[in-house]
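K.L.:
no sequence on this one, just coordinates:
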């Protein structure tokens, strides 16, 4: 009746790309992401030789379905189109709004600065991109016997998991669910994901399949205490974060910390610290995304909307400064390196594999006054993983091919991941009225996948668990 195959996110957490092929031979792709870190090295070498990262047959691929617009889920779309794919690209309304920004930035950073080439790509993308509301069945590319529906995934704004109904009619159809990236319940800004009613085959991510996050209140307290401890060094706190999702969540949480410290705390010294502290977002892309987050506040959760009604501005508060131009960026790096003025800097990339964060790290990692706070997953082979691993023992990291000593403090707050943890992933399955006969575990390191498989096998004995 159908076949599921994978073109990424099998040997790690990047490059998500999955194929659903019907008996007719017609197929759709769910995501087409770029490989990063150790997984991306071979791709980079191939690109240098003129090879395409689309190393699979796309002749029967009728449509692309995008779960959300993180680069590890959408980064190969330009190469897919260059390989000849001209079918529709389906995404939720918010994702369709954000996707051109993500891909334009990716092309400028990693492929070409040629404006005419980039504009040609964006025009093609605009023709192929179709925005679809949540919770509405639709037929992709007029494929008989297939209907799809986006459901909220709670990972970043617009993120979705995909329900696929394979059969002539909805009633009695086989249900295949692709999780995309599932969010953690009680994450800032976004409603928690709700499980589908039924599922026959589930393709599920496993980024944190072997870990459980802290509760939200606990992790916010840890963030506050970590930052306050770091600021005693009278230096800069660097927080590498993805431009979309993590940056906005951090701003939301920092605004809450400032509000509590300045309005509810009896500690005058603590209040003064937070009231005068500069919060710097050094990323034009993150600034654009934050503006879109504000414009799409109808998609926020009830708590966030209540803050707005009370007159607070969780993504635009007094201490927040956004760095736009490259000149301002260079000046800010030099100023912080020379003065050691206490500040929090949030900049991309989230895994320290590029972007403006690299210049901060080169300048400030050797400074004992600096602290680096990781709030997201660091993939194997990325500078972020190396700093996380070797920093606490006074090691070094290679940044753009140059050895940089790590004298800065290094902290990890895993609870701030935008990904569901092991308990959340199990609950996603548990809360289905009719549970899957087959569960395919993707998008995770080997240890995480193995741990999640073991838990699923023990808890859901009727489900066959496959690690592709």
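P.N.:
Received the coordinates, thanks. All of these numbers come straight from a predicted model, not from anything done at the bench. Numbering: from 1, shown residues only.

K.L.:
CA only for contacts and neighbour counts going forward, please
P.N.:
Noted.

K.L.:
separation between residue 85 and residue 29?
P.N.:
Distance of residue 85 to residue 29, given as C-alpha to C-alpha, to the nearest Å: 11 Å.

K.L.:
so what sits against both of the two?
P.N.:
Taking C-alpha atoms under 8 Å, 6 or more residues apart in numbering as the criterion, residue 85 and residue 29 both touch residue 61.

K.L.:
okay, which residue is most central for this structure?
P.N.:
residue 70 (5.0 Å; C-alpha atoms, centre = their mean).

K.L.:
confirm for me that that one is in contact with residue 246.
P.N.:
No - using C-alpha atoms under 8 Å, residue 70 is not in contact with residue 246, being 10.9 Å away.

K.L.:
what's the burial count for residue 190?
P.N.:
Look at residue 190: counted by other C-alpha atoms under 10 Å, it has 27 neighbours.

K.L.:
now swap in residue 104 and tell me
P.N.:
19.

K.L.:
would you mind measuring from the residue nearest to it when sequence neighbours are not counted to residue 103?
P.N.:
Counting by C-alpha to C-alpha, 6 or more residues apart in numbering, residue 104 lies nearest to residue 118, which is 6.8 Å off, once chain neighbours are set aside. Distance, residue 118 to residue 103, using C-alpha to C-alpha: 9 Å.

K.L.:
and residue 352, by the same measure?
P.N.:
19 Å.

K.L.:
same check, this time on residue 313
P.N.:
Applying C-alpha to C-alpha, the value for residue 313 to residue 103 is 29 Å.

K.L.:
so between the two, which is more surrounded?
P.N.:
More crowded of residue 313 and residue 103, by other C-alpha under 10 Å: residue 103, with 23 against 17.

K.L.:
give the buried residues for the helix or strand hosting the more buried one.
P.N.:
Following DSSP states H and E, the helix or strand that holds residue 103 is helix 93-110. For helix 93-110, a neighbour-count test (16 or more other C-alpha atoms under 10 Å) marks 93-100, 102-107 as buried.

K.L.:
ditto for stretch 395-413
P.N.:
By neighbour count on 16+ other C-alpha under 10 Å, the buried set for stretch 395-413 is 396-397, 399, 404-411, 413.

K.L.:
identify, from the residues you listed, the entry nearest to residue 429.
P.N.:
When these are ranked by distance to residue 429 (C-alpha to C-alpha), residue 413 comes first, at 26.4 Å.

K.L.:
enumerate every residue touching the closest one.
P.N.:
Contacts for residue 413 (C-alpha under 8 Å, 6+ apart) come out as 219, 222-223, 373-376.

K.L.:
cutoff 10 Å now
P.N.:
213-214, 219-220, 222-223, 226, 373-377 (C-alpha atoms under 10 Å, 6 or more residues apart in numbering).

K.L.:
check residue 272 too.
P.N.:
Per C-alpha under 10 Å, 6+ apart, neighbours of residue 272: 258, 261-262.

K.L.:
let's bring in a second model and compare:
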């Protein structure tokens, strides 16, 4: 837990998203009787106490605001509702749709299998949601209003602009900011003003480099992989990354069709969650960027084209794994999870990673200690453990950069620097110690404004 007090009356308590990039949950103590919460995320990939009980008094909690539907921003909502919270939960319509899917899946993984219980939870959640549109100012309390602005991270993602009416001050929570020029999603809306900006810092110490050629790089790798004659495996996260890949594969397929080149392999999306997310993305095409909507209007379908085939049933998944193990026929398989920590990609790796005709393409960051990271740094013939079995990495392994849903250091600095009115102070969250410290120093150098971090000397 980390607290902040500055010269004008504001008191924030951070219940996650401080020294790490997970568990985002921020309490804003408006006064002695009222608090509001911004995000209610679960901790992922680390050992961390996530019990809200010692810190949250649901009787004084006036409202909850959700920036987007990733589990590390919404995963503790079931606990909050179980504690008796029955106040409003503000979010966009797309976030609600994705959030219900994500939380339903999380509850099932936690052992709640009863369909009536899951339906009851979704009904309870929806009953308390207040849907907000981008750019619309909503009065939350007599003293506080909020405006949701597009964050460009995933579908429906937002940064939140709170206006304290009596003080004429604006506090902005960035949530997770996206990269510019990402497929399907609009760029983040430029910041207007902030007296205090609570800013994510995931990539505060690095740059993504040139992203403009990534479709060509993807095509080049696929062409090389086709020569090998085996399956092409792509581990990918269900929300955002899979949809970006489909968008870019449709572009590649379109170009091949125009040139009458038919050698490009079929694509299988073997992830029930990703297929459901894709349906939600298609339902909310009004939120797509102009290029995507133009393609749709001209008869192209960036997320639903004839050479992409969803696989949902587990029996079909197992049949495909066994078929590819025996035939090694060329096919592109997109499957979860993105870091090979679970999901259906594990069965493909178990069956195919020892076959030198297999190509494995990483399109996202592989965290230290994950199976994906072990494979990524393995030399040919090195051994990794998959499904409790030792397997040699004989597959061809590629890593394609440029696929990040988070703004890098340059984009975070530009978000501050391009504000219509100068940002007055910054509070960094959602970043490792090196990322926060590096970004803080850059902000001080460029803008000469106060910056504080949430990096604790000891982990909370």
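P.N.:
That came in fine, so what should we check first? Bear in mind the structure is a predicted one, so any value in this text is a computation, not a measurement.

K.L.:
for the two chains, what TM-score is obtained?
P.N.:
Taking TM-score structural alignment, normalised by the length of the second structure as the basis, the two superposed chains have a TM-score of 0.91; 445 aligned residues with a C-alpha RMSD of 2.1 Å.

K.L.:
which of the contacts of residue 413 of the first structure are buried?
P.N.:
Neighbour counting with 16+ other C-alpha under 10 Å marks 213, 219-220, 223, 226, 373-377 as buried within these.

K.L.:
show me what residue 281 of the first structure lines up with in the second structure.
P.N.:
Counting by TM-score structural alignment, residue 281 of the first structure lines up with residue 269 in the second structure.

K.L.:
ok, residue 107 of the second structure touching residue 118?
P.N.:
Yes - counting by C-alpha atoms under 10 Å, residue 107 of the second structure does reach residue 118; the two are 7.8 Å apart.

K.L.:
what distance do you get for residue 319 of the first structure to residue 370 of the first structure?
P.N.:
Taking C-alpha to C-alpha, one finds residue 319 of the first structure at 20 Å from residue 370 of the first structure.

K.L.:
quickly list what's touching both of residue 118 and residue 103 of the first structure.
P.N.:
Joint contacts of residue 118 of the first structure and residue 103 (C-alpha under 10 Å, 6+ apart) are residue 78.

K.L.:
mind jotting down where the helices sit in the stretch 51-200 of the first structure?
P.N.:
With DSSP state H, counting those that start in this stretch applied, the stretch 51-200 of the first structure shows helices at 71-74, 77-82, 93-110, 115-128, listed in chain order.

K.L.:
for residue 349 of the second structure, which non-adjacent residue is closest in space?
P.N.:
Residue nearest to residue 349 of the second structure in three dimensions, not counting chain neighbours: residue 386, with 7.5 Å by C-alpha to C-alpha, 6+ apart.

K.L.:
and the one you found, what is it in contact with?
P.N.:
Neighbours of residue 386 of the second structure in contact, by C-alpha under 10 Å, 6+ apart: 340-341, 346-347, 349-351, 353, 371, 392.

K.L.:
so which of these are in helices?
P.N.:
346-347, 349-351, 371 (DSSP state H).

K.L.:
in JSON lines: those residues, plus neighbour count and distance to residue 280 of the second structure.
P.N.:
Formatted as JSON lines, those follow (neighbours: other C-alpha atoms under 10 Å; distance: C-alpha to C-alpha, whole Å):
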{"residue": "346", "neighbour count": "20", "distance to residue 280 of the second structure": "26"}
{"residue": "347", "neighbour count": "17", "distance to residue 280 of the second structure": "27"}
{"residue": "349", "neighbour count": "22", "distance to residue 280 of the second structure": "28"}
{"residue": "350", "neighbour count": "19", "distance to residue 280 of the second structure": "31"}
{"residue": "351", "neighbour count": "16", "distance to residue 280 of the second structure": "32"}
{"residue": "371", "neighbour count": "18", "distance to residue 280 of the second structure": "29"}
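
K.L.:
now for the residues you listed: which two are most distant?
P.N.:
351 and 371, at 15.0 Å, using C-alpha to C-alpha across these.

K.L.:
burial of the aligned partner of residue 28 of the first structure in the second structure, as a residue count?
P.N.:
Alignment note (TM-score structural alignment): residue 28 of the first structure maps to residue 36 of the second structure. A count of nearby residues for residue 36 of the second structure, using other C-alpha under 10 Å, gives 20.

K.L.:
residue 36 of the second structure in helix, strand or coil?
P.N.:
strand (DSSP: H, G, I helix; E, B strand; the rest coil).

K.L.:
how about residue 309 of the second structure?
P.N.:
Criterion first, three-state DSSP; result for residue 309 of the second structure: strand.

K.L.:
tell me the contacts of it?
P.N.:
266-270, 275, 333 are the contacts of residue 309 of the second structure under C-alpha under 10 Å, 6+ apart.

K.L.:
which of these sit farthest apart?
P.N.:
So, the contacts of residue 309 of the second structure by C-alpha to C-alpha: farthest apart are 266 and 275, at 16.4 Å.

K.L.:
between those two, who's got more neighbours?
P.N.:
Per other C-alpha under 10 Å, whichever of residue 266 of the second structure and residue 275 has more neighbours is residue 275, with 21 against 14.

K.L.:
quick check, that one in a strand?
P.N.:
No - under three-state DSSP, residue 275 of the second structure sits outside any strand and is assigned helix.

K.L.:
that one and residue 242 touch, don't they?
P.N.:
Yes - Residue 275 of the second structure lies in contact with residue 242 (C-alpha under 10 Å); the separation is 8.9 Å.

K.L.:
what touches both of those two?
P.N.:
Listed as contacting both residue 275 of the second structure and residue 242 by C-alpha under 10 Å, 6+ apart are 269, 303.

K.L.:
residue contacts, the residue mapped onto residue 439 of the first structure from the second structure?
P.N.:
Under the alignment (TM-score structural alignment), residue 439 of the first structure pairs with residue 426 in the second structure. Residue 426 of the second structure sits next to 171-172, 194-199, 416, 440, 443-444, 449-453 when contact means C-alpha under 10 Å, 6+ apart.

K.L.:
ok, now residue 212 of the second structure?
P.N.:
Contacts of residue 212 of the second structure by C-alpha under 10 Å, 6+ apart are 181-182, 402.

K.L.:
what helix or strand does the counterpart of it in the first structure sit in?
P.N.:
Residue pairing (TM-score structural alignment): residue 212 of the second structure is matched to residue 217 of the first structure. In the assignment (DSSP H and E), residue 217 of the first structure maps to helix 216-231.

K.L.:
after superposition, how close is that helix to the second structure?
P.N.:
Superposed on the second structure, helix 216-231 of the first structure shows a mean distance to its aligned partners of 1.8 Å (mean C-alpha distance after the TM-score superposition for the first structure).

K.L.:
what's the next secondary structure element after that helix?
P.N.:
Downstream of helix 216-231 of the first structure, the next assigned helix or strand under DSSP H and E is strand 236-240.

K.L.:
how distant is that following strand from the center of its chain?
P.N.:
18 Å (C-alpha atoms, centre = their mean, to the nearest Å).

K.L.:
much appreciated, bye for now.
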